[in-house]
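In: Build me a model from this:
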Amino acid sequence: MSLFWRVFLINAAVLTAATALVLLGPVSVSTRFVLTEALILGGGLVAMLVANALLLRVGLAPLQRLTRAMGTIDLLKPGPRPTVAGHAGIADLIATFNAMLDRLESERATSNARALSAQEDERRRIAQELHDEVGQTLTAVLLELRRVSDHAPPQLRDDLRQVREITRESLDEIRRIARRLRPGVLEELGLLAALRSLFGEVSHHNGLTLRRDLATDLPALDDAAELVIYRVAQEGLTNVARHAGASRVDFSLQPVGGGVQLRIRDNGRGTGDAPEGAGIRGMRERALLVGARLSVGPADGGGTLVQLDVPGRPGRAA
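Out: The predicted structure follows:
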């Protein structure tokens, strides 16, 4: 039965019952009604309207819940589905909406997986080119500068030494960029070693104290989960160093409930009412790929707390 016929029959039942009461009840209406009869009919009309409103409110309550869910749903923040309730077309509508959400989340996850995979491949390619071409070219420039400096007049050696230092710093920066683009240590030595290398880069940020708590008994994680943890840690620490205005950041990676929990907490200015940027949305998309749950919000006592809960999966240990 469609929603229209359901509402129509409810109203028809109320009006029919009211008509029967008027016809069969002890009260009657004269040709020229008196005040008492008008009050009786008015009371009956009010009773019908109240009964009709109550029945419609109960019958359409599932639609109101569905409307609220449709207004607040976010595919990057999966939550519980609206409960399939109600009769006839209402229950079918809610079930169809839930099926649509499942399909959209599945399609988004597949699309994000392809996009992020292509992104990682592009990062590897750029890192390889930086290392093999730009890095080797700068190394050759350093060697040539050293050779020229050894044969240069004394008045030019200081200038050449300064140029060598600038070139060496540029080479170090190129190597740091290549490591951030392609964490080779993650593939070769595992998650914990990659995080320690990341901490070394963050420690160069002036005025930022890093407190870390890394468990050594992490459960087995597959390569995708380790990459997600590393990228979320990288993005979270980069945001703290560049935007938070913090003096301290606490980093924790612990086993929780068969999985792994990552927590990055700083004492900076917090996120406030600012909308989420591309970095945080990228972290959410990565988390969804491995069934993880990411939360970003204010920390107790001020600052920001980034928490990533990754379920345990079979694979090699960290």
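
In: Could you use CA atoms for every contact and neighbour count after this?
Out: Will do.

In: To what extent is residue 260 buried, counted in neighbours?
Out: Other residues lying near residue 260 total 22 when counted by other C-alpha atoms under 10 Å.

In: Quickly find the element holding it.
Out: Assigned by DSSP states H and E, residue 260 belongs to strand 259-266.

In: Then residue 220?
Out: Applying DSSP H and E, one finds residue 220 in no helix or strand.

In: my guess is it meets residue 311, correct?
Out: No: the criterion here is C-alpha atoms under 8 Å, and residue 220 misses it with residue 311 at 10.0 Å.

In: contacts for the strand holding residue 260?
Out: 218-219, 229, 233, 236-237, 240, 244, 246-255, 299, 303-313 (C-alpha atoms under 8 Å, 6 or more residues apart in numbering).

In: Mind giving me the PyMOL command for buried ones among these?
Out: Burial among those is assessed by 16 or more other C-alpha atoms under 10 Å; the matching PyMOL selection reads:
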select buried, resi 218+219+229+233+236+237+240+244+246+248+249+250+251+252+253+254+255+299+303+304+305+306+307+308+309+310+311+312
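
In: just so I have it, where are all the helices in the chain?
Out: Secondary structure of the chain by DSSP state H: the helices cover 3-24, 35-72, 89-129, 135-151, 154-181, 184-189, 191-202, 223-239, 278-289.

In: okay, those helices in CSV with distance to residue 266 next?
Out: Shown next, in CSV, are these (distance: least, C-alpha to C-alpha, whole Å):
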stretch, distance to residue 266
helix 3-24, 53
helix 35-72, 29
helix 89-129, 28
helix 135-151, 35
helix 154-181, 22
helix 184-189, 25
helix 191-202, 13
helix 223-239, 9
helix 278-289, 16
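
In: how about this one, so we can line them up?
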Amino acid sequence: MKNSELYTIIISGIIFFVILSVGVIQFTLLFYRQRSLRKKEEEKFQQEILRAQLEIQEQTLKNVSAEIHDNIGQTLSLVKLNLATADAAPADQLQGKIQDSYELVSKAIRDLRNLSKSLNTDYIAEKGLLQLIEHELNMIARTGAMQTEMTIKGEPAKLDPRQELILFRIIQESINNCIKHAQAERLEAIVDFSESGVIIQIRDNGKGFDTQQSAAEGAGIGLKSLQNRAAMIGASCEINSVLSKGTEVTILLPPEKMNGV
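Out: Below is the predicted model of the structure:
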């Protein structure tokens, strides 16, 4: 073998080794970069989960406060009134007042038990998304602020608890926006389990708003927050509103993302 041929083979080997080394280094760097990105995304998701949990607890405390003031407080006031007038009541009415007081106290005890359960985060997780939505609507209906209705379509599917938590917080925030701004008489939640995934709609018949104008004035930040939260679990969130006709929030969790965050 000639020296020139030997040199060519050696140089080619060196070049091949260098190219291979560079490729391995690039692959290794890419691997660690992707792993770092996944770790950051997971940390971001866990922070969002924690934030949603804290916000749900904060809203729960507000609901509990309102329930104690508006419902349990009123019930116990009726008991107090019954007892205060019992001495002066005719004999034929006394037994009725005692029975009424007994039923009112029993109701107050049941309500307090329900409230204590609602403060338990494990209980909230066990209830599941559908019961959480129904409970939220029932709380609103009991205040008399507006009529509420819940409709479930299709065969309910159990989702990842973290997905349910984020979905419920989006729904809860949408409902709160309705209570604060819509001046609606009716609020409806529709949960549709279909081949397209899980479709959740929150509708009201309130005053509505101009979505383009709201975005121009910076009010779109709230919508962006809802969309960002939905994106964390692979879902989408859209708001459609018409002046004097109402607002509809639509959340879609596609089938390929169900139970897989």
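
In: quick one: TM-score?
Out: Once the chains are laid over each other, their TM-score by TM-score structural alignment, normalised by the length of structure 2 reads 0.52; 197 aligned residues with a C-alpha RMSD of 5.1 Å.

In: equivalent range in structure 2 for the strand holding residue 260 of structure 1?
Out: The alignment of strand 259-266 of structure 1 onto structure 2 (TM-score structural alignment) covers residues 197-204.

In: repeat for stretch 59-70 of structure 1
Out: When structure 2 is aligned by TM-score structural alignment, stretch 59-70 of structure 1 has no counterpart there.

In: Map residue 234 of structure 2 onto structure 1.
Out: In structure 1, residue 234 of structure 2 lands on residue 291 (TM-score structural alignment).

In: quick one: contacts for its match?
Out: Contacts of residue 291 of structure 1 by C-alpha under 8 Å, 6+ apart are 310-311.

In: Repeat the analysis, applying 10 Å as the threshold.
Out: 109, 225, 309-312 (C-alpha atoms under 10 Å, 6 or more residues apart in numbering).

In: For the nearest residue to residue 123 of structure 2 once chain neighbours are set aside, give its distance to residue 162 of structure 2.
Out: Ranked by C-alpha to C-alpha, 6 or more residues apart in numbering and with sequence neighbours excluded, the top spatial neighbour of residue 123 of structure 2 is residue 117, at 6.3 Å. Applying C-alpha to C-alpha, to the nearest Å, the value for residue 117 of structure 2 to residue 162 of structure 2 is 20 Å.

In: Neighbour count: those two, which is higher?
Out: Comparing residue 117 of structure 2 with residue 162 by other C-alpha under 10 Å, the one with more neighbours is residue 162, at 20 against 13.

In: which one in structure 1 is aligned with that one?
Out: Residue 162 of structure 2 maps onto residue 224 in structure 1, by TM-score structural alignment.

In: wait, isn't its match in contact with residue 311?
Out: No: counting by C-alpha atoms under 10 Å, residue 224 of structure 1 does not reach residue 311; the two are 12.0 Å apart.

In: Quick check: neighbours shared by those two?
Out: Jointly contacting residue 224 of structure 1 and residue 311 under the rule C-alpha under 10 Å, 6+ apart are residue 290.

In: on that earlier part again, for residue 270 of structure 1, find the nearest of the helices of structure 1.
Out: helix 223-239 (10.9 Å; C-alpha to C-alpha).

In: name the helices or strands packed onto the closest one?
Out: Secondary-structure packing of helix 223-239 of structure 1 (3 or more C-alpha pairs under 10 Å, 6 or more residues apart in numbering; DSSP states H and E): helix 184-189, helix 191-202, strand 248-256, strand 259-266, helix 278-289, strand 304-310.

In: related to what we said a few turns ago, and the residue nearest to residue 123 of structure 2, what does it touch?
Out: By C-alpha under 10 Å, 6+ apart, the contact set of residue 117 of structure 2 is 111, 123-124.

In: If you count neighbours, what's buried in stretch 113-124 of structure 2?
Out: 115, 118-119, 124.

In: okay, those residues in CSV with distance to residue 101 of structure 2 next?
Out: Formatted as CSV, the buried residues of stretch 113-124 of structure 2 follow (distance: C-alpha to C-alpha, whole Å):
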residue, distance to residue 101 of structure 2
115, 21
118, 26
119, 27
124, 31
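
In: of those, closest to residue 145 of structure 2?
Out: Once C-alpha to C-alpha is applied, the member of the buried residues of stretch 113-124 of structure 2 that ends up nearest residue 145 of structure 2 is residue 115, at 20.1 Å.

In: Skip the chain neighbours and tell me the closest residue to the closest one.
Out: Going by C-alpha to C-alpha, 6+ apart, residue 115 of structure 2 has residue 64 as its nearest residue, at 6.4 Å.

In: quick one: residue 189 of structure 1 and residue 221 of structure 1, what's the gap?
Out: Distance of residue 189 of structure 1 to residue 221 of structure 1, computed by C-alpha to C-alpha: 14 Å.

In: Comparing those two, which shows the higher neighbour count?
Out: Using other C-alpha under 10 Å as the criterion, residue 189 of structure 1 and residue 221 rank with residue 221 on top: 21 against 11.
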